[in-house]
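Trainee: Model the following, please.
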Amino acid sequence: MRKIIRLSLLAGLGVGLSASLAAAQAVSEQRIVTSLGKLTSATPIVDVELLRQEAMAGGTMASLPNWSKVTKLPQMVVEIDFKNNSVMIEPGSYRTLGLIADALHHPNLWDYKFLIVGHTSATGSAEHNLDLSQRRAAAIQEILATTFAIAPERIFAVGVGESFPIEASRADAANNRRVQLFNLGLFTSR
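Mentor: Predicted coordinates for the structure are as follows:
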């Protein structure tokens, strides 16, 4: 059985987007560039390790100091399929990863860095879900860096397991399994 992971790149809608709206959105390089390029103010300094620690402590994403900063950054939703309980990305999802990579190579996004956040549903143990979400986020980071030549210092990965479900009333719901990509602002080491 395959599990569907949603890669959230939602432009200013926050993390509460319905699955039907996400599925209806067409993915294209231009849509990704437009959505991820909508920075309206200076971006906060984000420490990936602090994000990981806050996620393990629990709470809602918006209530945690560092995550509340991240939730205000540009993002968008597309689907990435993984084999069940695995970091193996289904071959059909490479087209979507290619579109994301093309967008990250676009001149409008060239000077930005990005955070990949892995999420799971609550179908496994909390420890297993945290590990699986980290490995999936890292798999996307690695593919973007190696296969698609995105500079590794522009992309960061963190797994948060089941900590921030979209559908909190059904923690095991499939739409809680997703990966998010956030624009973290200017990449200054060029």
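Trainee: can we go C-alpha only for contacts and neighbour counts from here?
Mentor: Will do.
Trainee: Please enumerate the strands of this structure.
Mentor: Along the chain, counting by DSSP state E, strands occupy 2-10, 75-83, 112-119, 155-159, 178-186.
Trainee: can I get these in JSON lines with mean neighbour count and distance to residue 31?
Mentor: Output for the strands of the chain, formatted as JSON lines (neighbours: other CA atoms under 10 Å; distance: least, CA to CA, whole Å):
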{"stretch": "strand 2-10", "mean neighbour count": "22", "distance to residue 31": "10"}
{"stretch": "strand 75-83", "mean neighbour count": "22", "distance to residue 31": "9"}
{"stretch": "strand 112-119", "mean neighbour count": "24", "distance to residue 31": "16"}
{"stretch": "strand 155-159", "mean neighbour count": "24", "distance to residue 31": "19"}
{"stretch": "strand 178-186", "mean neighbour count": "24", "distance to residue 31": "14"}
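Trainee: I'd like the ones you listed as JSON lines, with distance to residue 91 appended.
Mentor: Shown next, in JSON lines, are the strands of the chain (distance: least, CA to CA, whole Å):
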{"stretch": "strand 2-10", "distance to residue 91": "12"}
{"stretch": "strand 75-83", "distance to residue 91": "8"}
{"stretch": "strand 112-119", "distance to residue 91": "19"}
{"stretch": "strand 155-159", "distance to residue 91": "21"}
{"stretch": "strand 178-186", "distance to residue 91": "17"}
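Trainee: So for residue 26, which of these sits nearest?
Mentor: Residue 26 sits nearest to strand 75-83 of all the strands of the chain, at 8.1 Å, using CA to CA.
Trainee: So what touches that closest one?
Mentor: With CA atoms under 8 Å, 6 or more residues apart in numbering as the test, strand 75-83 has contacts from 1-12, 22-23, 25, 27, 32, 35-36, 88-90, 92-93, 96-97, 180-183.
Trainee: Could you also give me the structure for this next sequence, so I can compare it with the first?
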Amino acid sequence: MSKIFGTRKLTAIVSIMTVGAALSIGVGKAVAGDNNVTEDQILQALSPPKKPLTRGLSVGPQADPASVAAEGAFVQKIRNRATRSLSTGEREEIATIAKSKPNIDLEINFDYNSADISSKSLPSVQALGKALTNPDLKGSTFIVAGYTDAAGGEGYNQDLSERRADAIKRYLSDKFGVAGSDLVTVGYGKTKLKDPSQPLADVNRRVQVVNMQNKETASK
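Mentor: This next block holds a predicted model:
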């Protein structure tokens, strides 16, 4: 009898742990690493929130038309730009806008000191490619931001992060036909560590994808 009770108790604990793990992946941001994300998780994270169906009622704060227009003009300005041509100010403006947009922080690992995508992260990149060609997302402008760990100098890491972002863009364009003009690549080097307490950890060598929700200026 005690053995049966012990087995049931263990099963319950495992079930709770499984549910907890599932809930730990939020809508706005998912994590890859050893456990690669799926196309559905990426779609959920990058899809704009659906607006409630109301008649004659305004729900929630309304966006300032002037701000929306300025943001759209900025996105249009950075489209079709080479990664290295972005100024420090433009990179920071991208980071600021990204905070309020649907995004996913993929821990796409790269080989150490390299812009080569590691084999264990290829499934996540492939899932990303499928998601970006889904009708719900296709045609939006996406930011692909590259990051490094803290090893090495600032200039070197900036260059490496840009090459990593470019590697993802190249893969998405070559393998999935995502229009290059819909992918804006930016590098942040070691300036925005995901885990500052462990500056050399693999988790810092990552790529973030942001849906800028700007289909009006994107290719169809």
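Trainee: about what we covered before: between the strands of structure 1, which gets nearest to residue 40 of structure 1?
Mentor: Proximity to residue 40 of structure 1 (CA to CA) singles out strand 178-186 among the strands of structure 1, at 10.4 Å.
Trainee: Figure out which of the strands of structure 1 is closest to residue 43 of structure 1.
Mentor: Distance to residue 43 of structure 1, taken as CA to CA, is lowest for strand 178-186 among the strands of structure 1, at 5.4 Å.
Trainee: Which stretch of structure 2 lines up against the closest one?
Mentor: Counting by TM-score structural alignment, strand 178-186 of structure 1 lines up with residues 206-214 of structure 2.
Trainee: Show me how far the matching stretch is from its chain's centre.
Mentor: In terms of CA atoms, centre = their mean, to the nearest Å, the centre of stretch 206-214 of structure 2 is found 5 Å from the chain centre.
Trainee: likewise stretch 182-190 of structure 1?
Mentor: Its chain's C-alpha centre and that of stretch 182-190 of structure 1 lie 16 Å apart, by CA atoms, centre = their mean.
Trainee: Next: stretch 88-99 of structure 2.
Mentor: Computed by CA atoms, centre = their mean, the separation of stretch 88-99 of structure 2 from the middle of its chain amounts to 14 Å.
Trainee: Residue 188 of structure 1 - how many residues pack around it?
Mentor: Residue 188 of structure 1: 9 surrounding residues under other CA atoms under 10 Å.
Trainee: er, residue 57 of structure 1 I mean
Mentor: By other CA under 10 Å, the residues close to residue 57 of structure 1 number 10.
Trainee: which one of the strands of structure 1 lies closest to residue 45 of structure 1?
Mentor: The closest of the strands of structure 1 to residue 45 of structure 1 is strand 178-186. By CA to CA, the value is 8.0 Å.
Trainee: with structure 2 superposed, average distance for that closest one?
Mentor: In the superposition with structure 2, the average deviation recorded for strand 178-186 of structure 1 is 1.0 Å (mean CA distance after the TM-score superposition for structure 1).
Trainee: Residue 162 of structure 2 -> structure 1?
Mentor: By TM-score structural alignment, residue 162 of structure 2 lines up with residue 134.
Trainee: Is it correct that that match is in contact with residue 127?
Mentor: No: contact criterion CA atoms under 8 Å: residue 134 of structure 1 and residue 127 do not qualify, at 10.9 Å.
Trainee: So between those two, which is more surrounded?
Mentor: Neighbours of residue 134 of structure 1 and residue 127, each counted by other CA under 10 Å, are more numerous for residue 134; the result is 24 against 11.
Trainee: Now do the nearest residue to the more buried one once chain neighbours are set aside against residue 24 of structure 1, distance only.
Mentor: Computed as CA to CA, 6 or more residues apart in numbering, the closest residue to residue 134 of structure 1 that is not its neighbour in sequence is residue 159, at 3.6 Å. Counting by CA to CA, to the nearest Å, the gap from residue 159 of structure 1 to residue 24 of structure 1 is 26 Å.
Trainee: What separation do you get for residue 31 of structure 1 and residue 81 of structure 1?
Mentor: Computed as CA to CA, the residue 31 of structure 1 to residue 81 of structure 1 distance reads 20 Å.
Trainee: All the helices of structure 2, in order from the start?
Mentor: Assigned by DSSP state H, structure 2 shows helices spanning 2-23, 39-46, 65-78, 88-98, 122-132, 154-176.
Trainee: For residue 199 of structure 2, find the nearest of these.
Mentor: Closest approach to residue 199 of structure 2 among the helices of structure 2 (CA to CA): helix 154-176, 12.8 Å.
Trainee: Show me what counts as buried in the closest one.
Mentor: The neighbour-count check on helix 154-176 of structure 2 (16 or more other CA atoms under 10 Å) flags 157-173, 176 as buried.
Trainee: Next: stretch 130-140 of structure 2.
Mentor: Those would be 130-133, 137-140, for stretch 130-140 of structure 2 by 16+ other CA under 10 Å.
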